[in-house]
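**Student:** quick one, structure for this:
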Amino acid sequence: MTRIIAGVAGGTPLISVPGTVTRPTTDRVKEALFSRLESMDALAGAHVLDLFAGSGSLGVESASRGAASVELVEYDGGAAGVCQRNAAIINDILGRKVVTVQRSKVESFLGRVRDTGVDRWDLVFIDPPYPLGEAAVTAALAALAPDLAPEAVIVLERSTRSPEPAWPAAVERFAEKKYGETRLWFAEPADGD
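**Tutor:** Below you'll find the model as predicted:
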């Protein structure tokens, strides 16, 4: 069972995407990830973008922990429907609309990201399906870069069998962590100096 781990909605169960359309982030990985993000002060008041959202659990967890706004982007119809339902759960608990859902391919969304009303993203989760090629991951990072806040944090989740992505010039990795079969890369906008 997927659940919100902490924050105002801690312990609330979430709806999972049936079948094998998505690969949910385990509670162990999610707990470690959010502990790190909170220690970096990357959540409170943040504008969060969750690309390849699956069930939306990372974005919903962010809302529970104090994010100002969360945009879930998912193309698969079934998964996008689950995102809508999970967004409704957290929005009801919060008493306001913090989490919204875009049913869109990531490339299309990034081409029109300014339509969301968010000037810059403070925190971005990128958790693509493992079969997605590295060139597509790098293209998504490059397309995202102009819309990042100066102190933004990007979290890229991939299989430990996937190679490190080729980071575009506008983005630089600052850390990585392995949890079983999952590897998280942490990146930020490159210093323009």
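
**Student:** C-alpha from now on. contacts and neighbour counts both.
**Tutor:** Will do.

**Student:** residue nearest the centroid of this structure?
**Tutor:** Nearest to the geometric centre of the chain sits F125, at 2.4 Å (CA atoms, centre = their mean).

**Student:** and the next helix or strand past the helix or strand that one falls within?
**Tutor:** Here F125, judged by DSSP states H and E, is contained in strand 121-126. The C-terminal neighbour of strand 121-126 among helices and strands, as given by DSSP H and E, is helix 134-144.

**Student:** buried set for that next one?
**Tutor:** Applying a neighbour-count criterion of 16 or more other CA atoms under 10 Å, one finds V137, T138, A140, L141, A142, A143, L144 buried in helix 134-144.

**Student:** quick check, nearest of those residues to L51?
**Tutor:** Relative to L51, the closest of the buried residues of helix 134-144 is A140; by CA to CA it sits at 9.4 Å.

**Student:** which non-adjacent residue is nearest that closest one?
**Tutor:** In this structure, A140 finds its nearest non-sequential neighbour in E107, 6.6 Å apart by CA to CA, 6 or more residues apart in numbering.

**Student:** who touches D76 in this structure?
**Tutor:** R103 (CA atoms under 8 Å, 6 or more residues apart in numbering).

**Student:** just to revisit the earlier point, surely the residue nearest to the centre of the chain touches L51?
**Tutor:** Yes: here F125 reaches L51: they are 6.0 Å apart, a contact under CA atoms under 8 Å.

**Student:** and this one, so I can compare the two:
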Amino acid sequence: MRIITGIYKGRRFDVPRSFKARPTTDFAKENIFNVLNKYVDFEDSMALDLFAGTGSISLELLSRGCREVVSVEKDRDHAHFILQCLEKINATNDTLICGDVFRFLKSNKKLFNVVFADPPYTLNNIVDLPDLILTGKTLAPDGLFVLEHGKHNNFETHPMFIEHRSYGSVNFSLFR
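**Tutor:** Predicted coordinates for the structure are as follows:
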């Protein structure tokens, strides 16, 4: 796993083979961040990475200058790996929460400019995530929600849907 661009550009982290999480491929990550650049000024943004997995998206957000990133990951081993990566780059502006995403969203009091969610593609309630994020108290006005999902999900009829991108088997739906 590597950081594509920004202040930590080129840094690599070896994800343990035992991990269940599938990090977003470098190809997909680079391309979706190129798209996001037209919607988001990352510098000074508050970002939320849900289902953080290996921390790949959190690290990319930090590298691109986000003022603060909150990473939520339920699996303790994955959270520990993310913490090690954050320590390697001396990041002090990431808050790592080892816990359930849905519990976090219920108790969250912060507004984020960017919310990125990369849930397991087989998550039963993946179709509920856009409404949960967009109608809750999570996304700032004019904020952007990015949902990574499998090819079997289609969110184009959602009233706040703005764009879909596909990179191989990786799909992203963007909402505002």
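
**Student:** TM-score of the superposed pair?
**Tutor:** TM-score for the superposed chains, counting by TM-score structural alignment, normalised by the length of the second structure: 0.90, backed by 174 aligned residues with a CA RMSD of 1.9 Å.

**Student:** coming back round to it: the residue nearest to the centre of the first structure matches what in the second structure?
**Tutor:** Counting by TM-score structural alignment, F125 of the first structure lines up with F116 in the second structure.

**Student:** list the contacts for its match?
**Tutor:** A47, L48, D49, L50, I57, F145, V146, L147, E148.

**Student:** state whether the first one is indeed within a helix.
**Tutor:** What it means is A47 of the second structure. No: if the criterion is DSSP: H, G, I helix; E, B strand; the rest coil, then A47 of the second structure is strand and not within a helix.

**Student:** mind putting the buried residues of helix 134-144 of the first structure into JSON lines with distance to I15 of the first structure?
**Tutor:** Formatted as JSON lines, the buried residues of helix 134-144 of the first structure follow (distance: CA to CA, whole Å):
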{"residue": "V137", "distance to I15 of the first structure": "27"}
{"residue": "T138", "distance to I15 of the first structure": "30"}
{"residue": "A140", "distance to I15 of the first structure": "27"}
{"residue": "L141", "distance to I15 of the first structure": "28"}
{"residue": "A142", "distance to I15 of the first structure": "32"}
{"residue": "A143", "distance to I15 of the first structure": "30"}
{"residue": "L144", "distance to I15 of the first structure": "28"}
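
**Student:** all helices for the second structure, in order.
**Tutor:** 26-36, 56-63, 76-88, 101-107, 129-134 (DSSP state H).

**Student:** picking that back up, now the strand holding F125 of the first structure and helix 27-39, what's the angle there?
**Tutor:** If you take axes from the mean of the first three to the mean of the last three CA atoms, to 10 degrees, strand 121-126 of the first structure sits at 160 degrees to helix 27-39.

**Student:** how close does strand 121-126 of the first structure sit to the second structure?
**Tutor:** On superposition with the second structure, the mean distance recorded for strand 121-126 of the first structure (mean CA distance after the TM-score superposition for the first structure) is 0.6 Å.

**Student:** longest strand in the first structure, please.
**Tutor:** strand 148-159 (DSSP state E).

**Student:** identify the residues contacting stretch 63-73 of the first structure?
**Tutor:** Applying CA under 8 Å, 6+ apart, the contact partners of stretch 63-73 of the first structure are 4, 6-10, 43-53, 56, 59-60, 62, 80, 83, 90, 94, 98-106, 109.
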